[in-house]
Structures are given as C-alpha cells and as structure tokens.
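Novice: Below is the structure, and that's it, no one-letter string:
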C-alpha cells in the first residue's frame, strides 16, 4: 500500500483569525540574497493542491514568501511559553519562523504551512533568525524516515538555499543558509496553552480549547471541553511516544513547546536514530542528564502533557484532568503493542507484551540492530540466511509463533534486500558532506527514494485507536 496522500484541490483557510490578535504577531520575511530551490516535496504538495506550481512560482511563495491566494495576507510569528529541560521559560516564541498559510488537504483536515530560518521576529532573543542548509537537509531525512515508519510527523515541504553565510558555534562556520517550509497539522503547542495560563487569560484558554477541538479534532465541545481536549492529547501523545520507540528514534528536545496538541511530531534539531535498543542513548550533546534519552521519551512526553493539564485548571476542576492523565501508561502500552506488531508485519493479539519483551531482550543481549531485527523477522518468519541462534532468540521465536502474518506482509521486493533501510548518523553526515564539498545532491535524493520505497513496503501506519 502506498503512502502517497490523497490528491486535493487547493483549499485555502484562515481559521487562525479566530485567535488573533492574542496568539501571534504579524512579521515580515527576510529578504534573501539568493533563492536556490533545493527540495520540493511534490508528494506533500499534491495533498494540498500545490503540486502544479512551477519552480518559479514555488520560489516566489516559499523563498520570497509572496502570500498564497485567499489565506494569510501576512506571516504570523506564534507566541508561546514552555518548559525547556523542565525549566519554565516565558521568553520564547517563533524566533526564526512563522505561520505562512493555512489550507485543507484532500480529507478536509486543516493544515499549516510553517517556516524555519525565515528571519528574526520579536521572539528571536538576539538570534539571527536563520537556518543552516545542513539543518534543512537533516529535517528532510528525519521527516521522510519517520513518515515511512508510520510516525505521525510534519513533512518537510520545501528547502531553498538563501546564499547567506551563517556563523554557528556547533558546526564548521561559515556555513550555508536555507529557508525551510514544513506542512503540519497545526502548530498549536502545549506551550501555547502555558502562555495563556501564565497570563491568567482564562478567556484565551477557552478559545484555544474550542479551536483545537473544533478545527483540529473536528469535535463538538461537550460538557467539559478542557478534559475532553486533554483526553485527546493524552491519546495522541501516548501513541507518539510508542511510535518513537518502535522507529528507534530519539527526538532530542522534548520540551513542552515542542509538543503539538495534535500529537504530531515536529521541529527536528539534534535528532538521531539509535542503532541499538539502548535506553540511555541521547541525541542532544547538551542533554547531560539524559532527560530525553531513548528510553525516557514516554516519561518526558507524559510530563509535558501534565503541564497542559496544569494550564487547563482555570477551566475545570482537577479530578477530570487527573483521570485523563492517568490513562497515559495503558494507552502507551497498547500503542507499543499495535505499532511493534505493525512494523513486524504480524496481526496484533494476546501475548504481544511478552513477545515484545522477548524481542527487546534479544536485541539488547545480542547487540542486534533495531532495523536489522525488523527487516529479518518481517511477517513473523526469520529471513533465509539470517543468524538468530541462541536461547534469547529461541524464546522470542516460540512466542512469535502465536501471531499470524499480516496479509501481504512480505509481498514488496524491499523485503528481499540483504540490508534494511536505516538512517544512522554516519550516513546523515556522508549525505551532507557530498552537498557541502561537491554540491552533490544525488545521495540525498537517492536516500529519499529508498526511504519512500521502504514506506511503500510497510504500508499505511497503524494510526491511533
């Protein structure tokens, strides 16, 4: 089954107006010396009716930020607060990006086109408002891989090189600049609600709650909209945490301003895929305490969602919020079983937790890479020639016999490949070196094609139950 989204006719929207002027500040995009189109995601563009743009039109909208028809007339830098590594920061917001447009996809969902690297805003905190080209390339690789692995993620829509030389402390400088556009199911963060609560603005909290329920969840608010919203966020974020684990992904910066209330993963900085099932693996060099390590991501996301509950207290009593928060662990366990079975290519059933524990024990004990494990055991039967001897794997194989293969689990020719499709740091750096040294974009495009082929082999993700 292809992951190609449903094609759409261009359908602009301006729903964010219901929250203005309290939610954002109008800004002007930077005027870049050059606009070199480096990546356009026509698959994503087709889902919102923009795949027919010429390259010149694409650059005009996503490099010069000429407004798209009948949506936002001016970019909006969104306002929010957030806990950053558990320390509250009221001095943040869109510091190098903005909301550029709203539009609907073929299924009628309201989506945002947001930017990164498009110039300073009132929330830049002395930053230059720019994005490195390497950061843009890394975002392409992260979002493509996560989408293929069934994670609910933003999509990298466009990368345009800007002709600027940027100074950075954490990579060789000067380095090339870029303007990125992402397609996302909103940019409403837990930190958006935290800011309203910080300012004791209960009316804004109520408007935000109504906006998210009606515009993003397509629900009619009930007797307790705040608890209703928190329940949806708990469901989506528990699934998000499980999807990270099954993908072997470490986001790196799970601050509350980086958690979208739709449960969609976005904003990729120091991300990495861990080769091994290593609970202590971290992505950010500055995460000295391992707060956002691979094995602590569910804990971190649950903690962030608890901050949303605190922010919603002006709208409701504590008990219904606590009741929703307490659902997270069980929902996370259910999502782990559903997503692990999906990637393995077997039908979920009783005994999934024991089977997963045996699989993890086998990977940890033998040092088997995550991607290799899922590739070799696709459909519930070990691939020919793969070496999984030893008591650890015999125990896993015995438990796996109780699970039926998904229809067509190994039908795609991807599963006949000797090696799995992975995205480890060595390959990320090699892809960037080809661009940086020789302006050779072929390895990037080849990798995107390989990732999408794997996505086709895996089929549509399991979603949230």
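Specialist: Good, I have the coordinates. What you see is a predicted model, and the numbers here were worked out from it, not measured in a lab. Numbers count the residues shown, from 1 in each chain.
Novice: From now on I want contacts and neighbour counts done on CA atoms only, so please keep to that.
Specialist: OK.
Novice: which ones are touching the spatially most central residue of the chain?
Specialist: Nearest to the mean C-alpha position of the chain, by Cα atoms, centre = their mean, lies residue 265 at 2.4 Å. Listed by Cα atoms under 8 Å, 6 or more residues apart in numbering, the contact set of residue 265 reads 151-154, 240, 259.
Novice: Kindly report the same for residue 31.
Specialist: Residue 31 neighbours (Cα under 8 Å, 6+ apart): residue 64.
Novice: sec struct for it, please.
Specialist: When classified by DSSP: H, G, I helix; E, B strand; the rest coil, residue 31 comes out as coil.
Novice: Any figure for the gap between residue 321 and residue 236?
Specialist: Here residue 321 is placed at a distance of 16 Å from residue 236 (Cα to Cα, to the nearest Å).
Novice: alright, now check it against this:
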C-alpha cells in the first residue's frame, strides 16, 4: 500500500471506454520474483517511491492490485501495420495495463507490463520477456530520458525464475517481468482496429477519451486530435534524430498517440551520422533506418488520419497531415540546439547550423556523442579538422544556454553503443554481477543533469 496517499492518485478512467477495448487477464504465476531494478525517481512522480521492497515485489511481480486502480489487469485490443503490412491479429500479447495513476502535474499515467504472461493475443508466443531484454529496456529508457526524448520509463524489473528459449540469442536464457510508467498506452493501432470494424461509436468514444484524459482538452473533435498527435510525433521524430537513436520497429501499433516513445526491442544508438544505419537485423530493406525515422513516423500518423475518416471529413485531416514536415523542421532545430547547449539566434542562421550539424559530422565519420560533448555550449574545440570551419563560423554569435561547470564535462562522453550494452549484460549472465548496470544508470543520470 502506498505510504504517501497525498501524492498517490489512482485512476479508473480507462474503464469508461467500455469492455470492447480490452480483455481482462491474469498475470503469470512465476516460480520466483527477485527484484533487480526499481526506479524510485519515476515512482516518486506517482506516489509509489515509499513502497518497501516486499510491497514492490507483490505489486510488480505478483500484480496484487494497487488500491483504487483497476481491479484486474487489462490486455488492450489493437491492430496495426507491421513493416507496412496490415495485421488485424495483434493486441497486448505479453503485457497488460494494470494501474492508471495521476502524476504530480495531473497527467494520466499507466503502469503497463512486458513479459507478464499470455493473453488472448499471444498467438504462438509464451508471453514472457528475457532478462536481457529487460536490461536493454532499462538502458534505452534511461538514455533517452537523459537526452530529452519523450519516453516511457522503466519502473521495475523483476527476475522470474523461468528458462526461456529464443531463436535469436543463446538459450535457455533467464526471464523477467518489466513494468513501465507511460503517459497512456493508446496506440495508432487502437484507432485502426475501430476503423477496420467500422465502429463509429467506439471511434468517437476513443477520440473523446484521448482528448480529455491524455491531452486535457474538452470536446471530441477528431481533427483537433490529429493536430495534437502530429505535433507530438513530429517532435518525437526530431528528438530521435538529435539523440542518434534508432527505435528499430516503428510499426503503427508501436506509436503512442501522446507522442511518447515506448516498447524497446532491437533498438540501437547510431555510432556516427549514418542515415542507413539500422537497428533490427530483420529490417532488410532499411525501412526503419536512422535517417528514415521521420518518414516512418509520418507514415504511421497518416494511418491515424485514414482511420479518423470514419468520423471526420477528409480535407481537414489532409490539411493537418501536411503540417508534419514544418513541425518536424521546427522540432529538429529545437532538438539540435538543446543538445548543442546553445540559445537560438535567428531562423535563417539556425537552419544553417542544423544543416551543418547534419552534414559535417557525417562527412567526417565523427562519433555523434563525441561531437555533441565537445561542442556543447558553443564551445569550439581547436583540434577538430578544417572540415568543421564552417560550423565554427556559424556558431560565432551564439551564446550557451548552460555552462560547462558540471563534473560531467571533465570526463568522457556518455554513450550507449551495442558493444557496451553487451559488456553490461555479460557479467550479469556469467556471475549475476549487476554493478556495471547500476554504474551505467548513474553515469547516464549524471549526463542528464549536465544537459538538463
């Protein structure tokens, strides 16, 4: 039971949608529940940081209901395009939503799971999560949060004592259940399912729910909803690029209508500014390559617009879609200048700076994290090659938004490339040594403090 009831604000608004949006499910009965990671910083935002470890494990490993929230976990129903192929046979297959809450700002947050057992949408899957997959999600969410990307947070990781067989990693491997804290779990694919079934009443109900509960607006105008989603997803695409992040699977069922990134599988950070860099070994055509992510997210939002035609006229939806590109351009300027640690100057020169940042490091194979570390605050390193002279000249009139007095700037840039991910996992797999993971999380949070 949360010990801080003034900060703990349970919600049940999801139930107002009606039972055509979900299926009640039960969590798997795991052989063991060993707490491996708890994110008290995130938990504090919803009044859960004062739980004891035993209480934590009972709620997030055995899924005893949190007071005042949902009486039973709900597996949400949705469809989606997966690598541009429409699939009506999906939904929450190894996760569920089990505790909506309000944070200190009044936002509706969901506690959702990954690896919590089979549901009606598991198909041939076992509904489980590998421990390594959970560790990777911790690293992805911590790094993205520090780099100013709107993201779910990994709240909890509990090892569950099962041996799992997987075709893409050494097996048998250890199992876990993960809990994420997200600003809702409504996906573009949730709307696609309603359009597929021509459920006009359900579509209107969902539009109203998202506007009221996730955007804090009155009404049920689908064009207004699309406008908000276009703004948030264009911002997300821009911040992915400035972070050098490659999600790997930008299917329409993986796009949250709040514009919050979530569900991290084959993700990677690009070592250099290579538009063709891919994260997923199975993305043979490079559909979701680093440089194609804005296009991919825009395409997914187009599917939302197509779904909303069930309850709206086409012309205003098309007009709204056409704002994605200029909003992305505004977003990439904001994101690049945030990561460079400098204040905007004027639109024309700012645009030239962004173009140079995208072009020069790529042409010189300069590591992304090294570049942003060295140039933060408009600092112009003397030892960079002549190819950077144009950028030096462009940055001359800019002033820092933050100085470099934080201890982080006296060390080396914090990165998260695939070799380090494997190096963090290796001692866990071999010796149950979690020290590297905890040290890396601390280092990422130090970087976040220096950048914030």
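Specialist: The structure has been received and is ready for your questions. Since this is a predicted model, take the numbers as computed values, not measurements.
Novice: List the TM-score for the superposed pair.
Specialist: Here the superposed chains carry a TM-score of 0.97, computed using TM-score structural alignment, normalised by the length of the second structure; 446 aligned residues with a Cα RMSD of 1.0 Å.
Novice: sorry, back to before: what does the residue nearest to the centre of the first structure align to in the second structure?
Specialist: Residue pairing (TM-score structural alignment): residue 265 of the first structure is matched to residue 261 of the second structure.
Novice: Could you do residue 330 of the first structure as well?
Specialist: Aligning on TM-score structural alignment places residue 330 of the first structure opposite residue 326 in the second structure.
Novice: coming back round to it: now the match of residue 265 of the first structure: how far from residue 290 of the second structure?
Specialist: From residue 261 of the second structure to residue 290 of the second structure the distance is 15 Å (Cα to Cα).
Novice: same question, residue 71 of the second structure
Specialist: According to Cα to Cα, residue 71 of the second structure and residue 290 of the second structure sit 41 Å apart.
Novice: cool, and residue 13 of the second structure?
Specialist: Per Cα to Cα, residue 13 of the second structure is found 37 Å from residue 290 of the second structure.
Novice: and if you look at residue 307 of the second structure?
Specialist: Counting by Cα to Cα, the gap from residue 307 of the second structure to residue 290 of the second structure is 27 Å.
Novice: Tell me which of the two has more neighbours.
Specialist: Taking neighbours as other Cα atoms under 10 Å, residue 307 of the second structure and residue 290 compare with residue 290 leading, 25 against 22.
Novice: Surely that one is in contact with residue 249?
Specialist: No - using Cα atoms under 8 Å, residue 290 of the second structure is not in contact with residue 249, being 11.3 Å away.
Novice: Which position in the second structure pairs with residue 11 of the first structure?
Specialist: Aligned partner of residue 11 of the first structure by TM-score structural alignment: residue 9.
Novice: Equivalent analysis for residue 124 of the first structure, please.
Specialist: In the second structure, residue 124 of the first structure lines up with residue 122, judged by TM-score structural alignment.
Novice: Run a quick neighbour tally on that match.
Specialist: Neighbours of residue 122 of the second structure (other Cα under 10 Å): 18.
Novice: Also residue 73 of the second structure?
Specialist: Neighbours of residue 73 of the second structure under the rule other Cα under 10 Å: 23.
Novice: check which helix or strand covers residue 197 of the first structure.
Specialist: helix 190-198 (DSSP states H and E).
Novice: And for residue 154 of the second structure?
Specialist: strand 153-164.
Novice: So which bit of the first structure is that strand matched to?
Specialist: Using TM-score structural alignment, strand 153-164 of the second structure pairs with 155-166 in the first structure.
Novice: As a check, name the ranges of all helices in the first structure.
Specialist: Listed in chain order, the helices found in the first structure under DSSP state H are 42-46, 55-62, 133-148, 190-198, 202-211, 225-247, 297-311, 318-325, 328-344, 352-366, 370-376, 391-400, 425-438, 442-458.
Novice: which residue packs closest to the counterpart of residue 194 of the first structure in the second structure, ignoring adjacent ones?
Specialist: The alignment partner of residue 194 of the first structure in the second structure, by TM-score structural alignment, is residue 192. Computed as Cα to Cα, 6 or more residues apart in numbering, the closest residue to residue 192 of the second structure that is not its neighbour in sequence is residue 307, at 5.5 Å.
Novice: same deal with residue 135 of the first structure?
Specialist: residue 269 is the one closest to residue 135 of the first structure (Cα to Cα, 6+ apart), at 7.3 Å.
Novice: ok, the one you found to residue 139 of the first structure distance?
Specialist: Taking Cα to Cα, one finds residue 269 of the first structure at 8 Å from residue 139 of the first structure.
Novice: which of the two has more neighbours?
Specialist: Applying other Cα under 10 Å to residue 269 of the first structure and residue 139 shows that residue 139 carries more neighbours, namely 24 against 16.
Novice: contacting residues around the more buried one?
Specialist: Applying Cα under 8 Å, 6+ apart, the residues near residue 139 of the first structure are 156, 268-269.
Novice: Would you mind finding the match for it in the second structure?
Specialist: So, by TM-score structural alignment, residue 139 of the first structure is matched to residue 137.
Novice: measure the residue mapped onto residue 417 of the second structure from the first structure to residue 91 of the first structure for me?
Specialist: For residue 417 of the second structure, the aligned residue in the first structure is residue 424 (criterion: TM-score structural alignment). Distance of residue 424 of the first structure to residue 91 of the first structure, given as Cα to Cα: 34 Å.
Novice: hmm, back to that, tell me which of the helices of the first structure sits nearest to residue 278 of the first structure.
Specialist: Ranking the helices of the first structure by their distance to residue 278 of the first structure (criterion: Cα to Cα) puts helix 352-366 first, at 7.3 Å.
Novice: what range in the second structure matches the closest one?
Specialist: Here helix 352-366 of the first structure aligns to the second structure at residues 350-364, judged by TM-score structural alignment.
Novice: To which residue of the second structure is residue 245 of the first structure aligned?
Specialist: Aligning on TM-score structural alignment places residue 245 of the first structure opposite residue 241 in the second structure.
Novice: Residue 292 is in contact with its match, correct?
Specialist: No - using Cα under 8 Å, residue 241 of the second structure makes no contact with residue 292, being 9.8 Å away.
Novice: Between those two, tell me which one has more neighbours.
Specialist: Between residue 241 of the second structure and residue 292, residue 241 has the larger neighbour count (other Cα under 10 Å), namely 24 against 18.
Novice: show me the contacts for the more buried one.
Specialist: 290-291, 332.
Novice: now it: how far from residue 418 of the second structure?
Specialist: Residue 241 of the second structure is 18 Å from residue 418 of the second structure, by Cα to Cα.
Novice: How about the contacts made by the residue in the second structure that residue 92 of the first structure lines up against?
Specialist: Here residue 92 of the first structure is matched to residue 90 in the second structure, going by TM-score structural alignment. Contacts for residue 90 of the second structure (Cα under 8 Å, 6+ apart) come out as 77-80, 121-122.
Novice: No more questions from me, cheers.
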